[in-house]
Each structure stands twice: as structure tokens, then as C-alpha cells.
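Chemist: Only the shape, not the letters, is given here:
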């Protein structure tokens, strides 16, 4: 039953990731361009250059904000990673010899009979 739940969660996450690849790429490209504009803005000494870079940076920021649904795609990719990670991990209950009361009883009985 656990594998079925993981399969369903992984399938839904995969569909979400595939449907949001475009916004994720757009967000990454927009943020990379915005980073380089900001670096140039800090290097520029002229006021006109700073105004032009500020306007361009504003438009790139607005374009990046339109790709905000990509955050849902990133979360779905993380869920897909967790499903992949937990697919073959099964928690087995191991019983230690010390915690089994019958093993302790047999040890104590053998000590008494010696």
C-alpha cells in the first residue's frame, strides 16, 4: 500500500514538474539577467547609466514575477525526489535478543541450573 501511495504522489509530482518546466526556465533566466543587471548597476558611475539599468532591471523583475508558479514546480520536484528516495527504503523491525523475554528467560534458567 505504501508503494501505491508513493506511485500516486510521484505521478502527480511528475505531471506538475513537466507542466511547469517553462515557467521554471523563465524564472531562472530572468533572475540570472536581473543578477547581471544589478552587478552592472553597482559598477556604473554615471547617473544616466544607473537610470537606464534601473528601468531595464524593473522590467526584468516584472517578467520574473510572472513566472512565480515555477515555485510550485520546484516544490513538486522536491516531492518527486522524496518519492525516489523512499521508494526502496523499507523500515524493518529488528528484535534484539536482549529485548525478547523468552531469550532472557532461557539464559536465566540455564544460569540457575548450573
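Modeler: Yep, that arrived. Source: prediction; values computed, not measured. Numbers count the residues shown, from 1 in each chain.

Chemist: When you work out contacts or count neighbours from here on, use the C-alpha atoms and nothing else.
Modeler: OK.

Chemist: who touches stretch 91-103?
Modeler: residue 104 (CA atoms under 8 Å, 6 or more residues apart in numbering).

Chemist: hmm, try it at 10 Å
Modeler: 104, 107, 108, 109 (CA atoms under 10 Å, 6 or more residues apart in numbering).

Chemist: name the element the third one belongs to?
Modeler: By that I understand residue 108. Assessed by DSSP states H and E, residue 108 sits inside helix 101-113.

Chemist: how many neighbours does residue 30 have?
Modeler: 20 (other CA atoms under 10 Å).

Chemist: what residues are up against it?
Modeler: 24, 57, 59, 60, 61, 62, 63, 64, 65, 67.

Chemist: Please state the offset of the helix or strand encompassing residue 61 from the chain centre?
Modeler: Per DSSP H and E, residue 61 falls inside helix 47-65. Counting by CA atoms, centre = their mean, to the nearest Å, helix 47-65 is centred 31 Å from the centre of its parent chain.

Chemist: Only the buried residues of that helix, if you could.
Modeler: 50, 53, 57, 60, 61, 64 (16 or more other CA atoms under 10 Å).

Chemist: and those, which two are the farthest apart?
Modeler: 50 and 64 (20.3 Å; CA to CA).

Chemist: ok, structure two:
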């Protein structure tokens, strides 16, 4: 039952991630362009140049970055998919209360030592 819920949750997160992939890419491009504008702002020596870069940066912020703010849902879905996959992999190691043999000699030693002390 737990694996079924993990699968359904992972499938929903994957679909949401695919739907919001375009806005996530545009948000990344917008943030990259804002970084370039900031670097140009820092290089600019004149006050008029700095004011111009601030205006361009604010226009870019209002059009590209803030309009794709729903791409944050895509980042949340990507994180949820990561959590589901990590829990799925951890669930493979534990099998309904059965002891899983590991290749780690220290784990085997500890288990055998505990059996000898009983």
C-alpha cells in the first residue's frame, strides 16, 4: 500500500513538473538576464547609465520573472519527486521485517556478535 501511494504521489509530481517545465525554464532565463543586467549596472560609470539599467531591470523583473512565479510550483514538484524517489529506494532495502544481508563487514560483525551474546 505504501509503495502504491509513493507511486501515485510520484506520478502526480512528475506530471506537475512536466506541466510547469516551460515556466521554470523562462524563470531561469529571466533570473540569468537579471544577473547580467546587475553586472552591467555595476560596470556603468554614469548616473544616467545606472538609471537606465535599473529601469531595464525593473521591466524585466515585472514581465518575465514575476509572470512566471507559478514556476515555483514546478520546483516544489521536483522536490516532491526527489523525496518520493529517495523513499522508494530506501523502501527497497527494508523488506517487511526481514533481515537484508549487506556487504558491509562491520554490520555483519555486529549482528553476529549480538547473536553470540544471546
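Modeler: Done, it's in. Since the model is a prediction, treat every value here as computed from it, not as a measurement.

Chemist: before we move on, the earlier item: got the contacts of residue 30 of the first structure as TSV, with distance to residue 95 of the first structure columns?
Modeler: Putting the contacts of residue 30 of the first structure into TSV (distance: CA to CA, whole Å) gives the following:
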residue	distance to residue 95 of the first structure
24	47
57	62
59	63
60	60
61	58
62	59
63	58
64	55
65	54
67	52
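
Chemist: Identify the farthest-apart pair in these.
Modeler: 24 and 57 (19.1 Å).

Chemist: ok, back up a step: ok, of the buried residues of helix 47-65 of the first structure, which one's closest to residue 7 of the first structure?
Modeler: Nearest to residue 7 of the first structure among the buried residues of helix 47-65 of the first structure, with distances taken as CA to CA, is residue 64, at 32.7 Å.

Chemist: so that closest one touches residue 71, yeah?
Modeler: No. Counting by CA atoms under 10 Å, residue 64 of the first structure stays clear of residue 71, with 11.6 Å between them.

Chemist: Which helix in the first structure has the most residues?
Modeler: In the first structure, taking DSSP state H as the definition, the longest helix is helix 21-43.

Chemist: Please point out which parts of that one sit buried.
Modeler: Going by 16+ other CA under 10 Å, helix 21-43 of the first structure has these buried residues: 23, 24, 26, 27, 30, 31, 33, 34, 37, 38, 41.

Chemist: Then stretch 66-75 of the second structure?
Modeler: Quick answer for stretch 66-75 of the second structure (16+ other CA under 10 Å): 68, 71, 73, 74, 75.

Chemist: want to try TSV for those residues, with distance to residue 11 of the second structure and secondary structure as columns?
Modeler: Formatted as TSV, the entries for those read as follows, by distance: CA to CA, whole Å; DSSP: H, G, I helix; E, B strand; the rest coil:
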residue	distance to residue 11 of the second structure	secondary structure
68	23	helix
71	18	helix
73	15	helix
74	14	helix
75	15	helix
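
Chemist: ok, back up a step: identify the contacts common to residue 64 and residue 71 of the first structure.
Modeler: Counting by CA under 10 Å, 6+ apart, the residues touching both residue 64 of the first structure and residue 71 are 23, 24, 27.

Chemist: just those residues now: which is nearest residue 89 of the first structure?
Modeler: residue 24 (30.0 Å).
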